[in-house]
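Trainee: Sharing a model prediction with you, sequence too.
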Amino acid sequence: MGDRAGHTPITAVQHAFRLMEAVAAHAGGAPANELARGAGLPPDTALEVLRALTRDGYLRRLDDGSFVLGDVPHGDHAAQGLAGLARPALAALRDDLSAAAYLTFYEEGEIRIAEIVDGPQTPRVDLWVGFQDAGHATALGKCVLREMDEEARGEYLSRHTLADLTPRTITHREELIRQLESLPAPVMMDREEYDLGTVCIAVPVYRGGTLGSLGVSFRADRMYRTSQVRAHLLESADRVTRDLTFGS
């Protein structure tokens, strides 16, 4: 069904419903190309609609690139509801900085993405490597690692290989720890360590006793804005921590 009639409102709604039905048929998630086949749509049309549904919260894109229904991303409805409390702050951060915004938490021994708020002009980083395998290469992950005590950090690093994702990735444990301990708190940065051409800046947040991080990603040629980004991140982190603490 490869017509591009496509952009009429009724047809767009039909595409959305067909893709939602295809996603619902895969409880564990499915990639865009599989969902396109299930919905009988061209891959580019399906991807456009999937992105729109994800931006609006109807769907959620997992670390491996697959899509699931927005209300059951990890089987933890309560945790997702709490993460949803932070969405307005993340949306404001995205709009203020013209950058995709991310929220993570350290749960069950892994650093996991809880929320991403992006948009057509502020695309998220392509999560080409599952996030739980890339904590050492992202500002979000390194921010969490720096806030851990020495025992918890050592336990985490003993279970995770420091994979070489770009020529800039830190792949030696001692070097990573030196960086974590030497940079001024609380802001953490990665400079094209996860994705060439992309910079990420993050600060810590908390959901009760659960440690997490809040960050944004942007093109490396916008590095000149880092002081402005830091100020907005710190303000937003305070808001997110309050929302998650008192809104729960």
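Mentor: Great, that's in hand. Residues are numbered from 1 along each chain as shown.
Trainee: drop to CA atoms for contacts and neighbour counts, all remaining ones
Mentor: Fine.
Trainee: and the end-to-end length of stretch 197-215?
Mentor: Taking C-alpha to C-alpha, to the nearest Å, the span from the opening residue of stretch 197-215 to its closing residue is 17 Å.
Trainee: I misspoke; the intended subject was stretch 78-98.
Mentor: With C-alpha to C-alpha as the measure, stretch 78-98 spans 30 Å from end to end.
Trainee: Give the other helices and strands that the biggest helix by length in the chain contacts.
Mentor: Using DSSP state H to assign secondary structure, the helix with the most residues in the chain is helix 226-246. Counting contacts by 3 or more C-alpha pairs under 8 Å, 6 or more residues apart in numbering; DSSP states H and E, helix 226-246 packs against helix 77-85, helix 87-97, strand 198-207, strand 210-219.
Trainee: here's the one I want to compare it with:
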Amino acid sequence: MITSVQRALRLLEAAGSQPAGAPAKRLARAAGLPLPTAYHLLRTLTHEGYLRRDSGVFRLGEAAERLGRAGARACHRAALSRALRGLGEELGVAVYFSVYREGEVEVVAMADGPDVPAVEEWADFRRTAHAHAIGQCLLAQLGERDREDHLSRHPVQAITPYSVRDAADLRRRLAGRCPAQPVYERQEYVLGTVCGAFPVTAGPAAATLAVSVPCSKAERLRPAMDSLRSRVNYIISPLSFSISI
């Protein structure tokens, strides 16, 4: 271990335990460091944004707060993955949670069922939103301007014989759909697989829960979708879920 890193981390821990801030002498005592060493490290941590100094006291800075938020996001993702894994095993399907963030489709978490592997991302999910239930469900929740912006950046093209053929075909499909309705597609993204997705409320961004199964197990799809829709609060609310994950 690098001693200076250990000492800097002890100072950060000491500062984190003092919400109102603390002077250098108090932080040095809490970290068990000589005052000159503490001063040197405090200056470095302040320069790098991990601490900030106001009126002679040190508090956690923006860089340290970003680390904290990243840790919280990782915990949220892990908890969500565990919840999806349990549901996938129970229902015998693959389950996905996805959001539309900063103009792109993002699969936040997924879980396999015991005999149903998740769909392999053989074509970039972000560029093929028109061809899978996840993307179609997210696009259906967008306003016209945001949807057209997406299509201008990711042109529609068929990737299987069952995919929508062009942007006009996709627009017709989305125009006749209520944003709250589930979306189903059969072999549009990958041959041999059927998928379904429905919108969920998880913050200001568009979000969706989705299910996929092999065509040979297609009878599982709609019951699994119905079960997920009836338990969406169980999946989301207990996690203190935030779209920031």
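Mentor: Happy to help now that I have it. Note that the structure is a prediction, hence the values are computed from the model and not measured.
Trainee: Superposing both, give me the TM-score.
Mentor: The TM-score (TM-score structural alignment, normalised by the length of the second structure) is 0.63; 173 aligned residues with a C-alpha RMSD of 2.2 Å.
Trainee: related to what we said a few turns ago, A163 of the first structure is nearest to which of the helices and strands packed on helix 226-246 of the first structure?
Mentor: Closest to A163 of the first structure of these is strand 198-207 (C-alpha to C-alpha; 17.6 Å).
Trainee: List the contacts of that closest one.
Mentor: Contacts made with strand 198-207 of the first structure from outside it, assessed by C-alpha atoms under 8 Å, 6 or more residues apart in numbering, are listed as 125, 138-140, 143-144, 147, 186-193, 211-220, 223, 229-230, 233-234, 237-238, 240-241, 244-245.
Trainee: can you rerun that using 7 Å?
Mentor: Applying C-alpha atoms under 7 Å, 6 or more residues apart in numbering, the contact partners of strand 198-207 of the first structure are 138-140, 143-144, 186-192, 211-220, 233-234, 237, 241, 244-245.
Trainee: what's that strand aligned against in the second structure?
Mentor: Counting by TM-score structural alignment, strand 198-207 of the first structure pairs with residues 193-202 of the second structure.
Trainee: quick one: A83 of the first structure and R112 touch, right?
Mentor: No: checked against C-alpha atoms under 7 Å, the pair A83 of the first structure and R112 is beyond contact range at 11.8 Å.
Trainee: ok, Q121 of the first structure - how many residues close by?
Mentor: Residues lying near Q121 of the first structure (other C-alpha atoms under 10 Å) number 11.
Trainee: Which residue of the second structure sits opposite it in the alignment?
Mentor: Using TM-score structural alignment, Q121 of the first structure pairs with D115 in the second structure.
Trainee: Let me see the contact set for its match.
Mentor: If a contact means C-alpha under 7 Å, 6+ apart, then D115 of the second structure has G92 as its contacts.
Trainee: Likewise for S152 of the second structure?
Mentor: When the contact criterion is C-alpha under 7 Å, 6+ apart, S152 of the second structure has no partners at all.
Trainee: Give me the secondary structure label for L145 of the first structure.
Mentor: Here L145 of the first structure takes the helix state, with states given by DSSP: H, G, I helix; E, B strand; the rest coil.
Trainee: That one contacts A152, correct?
Mentor: No: in this structure L145 of the first structure lies outside contact range of A152 using C-alpha under 7 Å: 8.5 Å.
Trainee: which of these two has more neighbours?
Mentor: Taking neighbours as other C-alpha under 10 Å, L145 of the first structure and A152 compare with L145 leading, 28 against 13.
Trainee: To which residue of the second structure is the more buried one aligned?
Mentor: Aligned against the second structure - with TM-score structural alignment as the criterion - L145 of the first structure pairs with L139.
Trainee: For its match, list the residues it contacts.
Mentor: When contacts are counted by C-alpha under 7 Å, 6+ apart, L139 of the second structure touches R147.
Trainee: ok so, going back, buried set for the longest helix of the first structure?
Mentor: By neighbour count, and taking 16 or more other C-alpha atoms under 10 Å as the criterion, the buried residues in helix 226-246 of the first structure are 229-230, 233-234, 236-237, 239-244.
Trainee: Tabulate those (CSV), appending distance to V117 of the first structure.
Mentor: Formatted as CSV, the entries for the buried residues of helix 226-246 of the first structure read as follows, by distance: C-alpha to C-alpha, whole Å:
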residue, distance to V117 of the first structure
V229, 16
R230, 18
L233, 14
L234, 17
S236, 14
A237, 15
R239, 16
V240, 14
T241, 17
R242, 19
D243, 16
L244, 17
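Trainee: From these, pick the one nearest R87 of the first structure.
Mentor: Checking the buried residues of helix 226-246 of the first structure one by one against R87 of the first structure (C-alpha to C-alpha), the nearest turns out to be V240, at 8.7 Å.
Trainee: aligned partner of that closest one in the second structure?
Mentor: Using TM-score structural alignment to pair residues, one finds that V240 of the first structure aligns to I235 in the second structure.
Trainee: which ones are touching its match?
Mentor: A83.
Trainee: one more time with 10 Å
Mentor: Under the criterion of C-alpha atoms under 10 Å, 6 or more residues apart in numbering, the neighbours of I235 of the second structure are 79-84, 87, 209, 228-229, 241.
Trainee: Please apply the same query to Y106 of the first structure.
Mentor: Remark: with contacts taken as C-alpha under 10 Å, 6+ apart, Y106 of the first structure is in contact with 112-114, 132, 141, 144-145, 148, 206, 210-213.
Trainee: pretty sure T241 of the first structure is touching L233, no?
Mentor: No: because the distance of 11.9 Å does not satisfy C-alpha atoms under 10 Å, T241 of the first structure is recorded as not touching L233.
Trainee: tell me, what's touching the two both at once?
Mentor: Residues touching both T241 of the first structure and L233 (C-alpha under 10 Å, 6+ apart) are 204, 214.
Trainee: Report the separation between D221 of the first structure and V199 of the first structure.
Mentor: Distance of D221 of the first structure to V199 of the first structure, computed by C-alpha to C-alpha: 9 Å.
Trainee: what's the helix or strand for A22 of the first structure?
Mentor: Assessed by DSSP states H and E, A22 of the first structure sits inside helix 9-24.
Trainee: Pull up the aligned stretch in the second structure for that helix.
Mentor: Under TM-score structural alignment, helix 9-24 of the first structure has no counterpart anywhere in the second structure.
Trainee: corresponding residue for R153 of the second structure in the first structure?
Mentor: Going residue by residue (TM-score structural alignment), R153 of the second structure aligns to R159.
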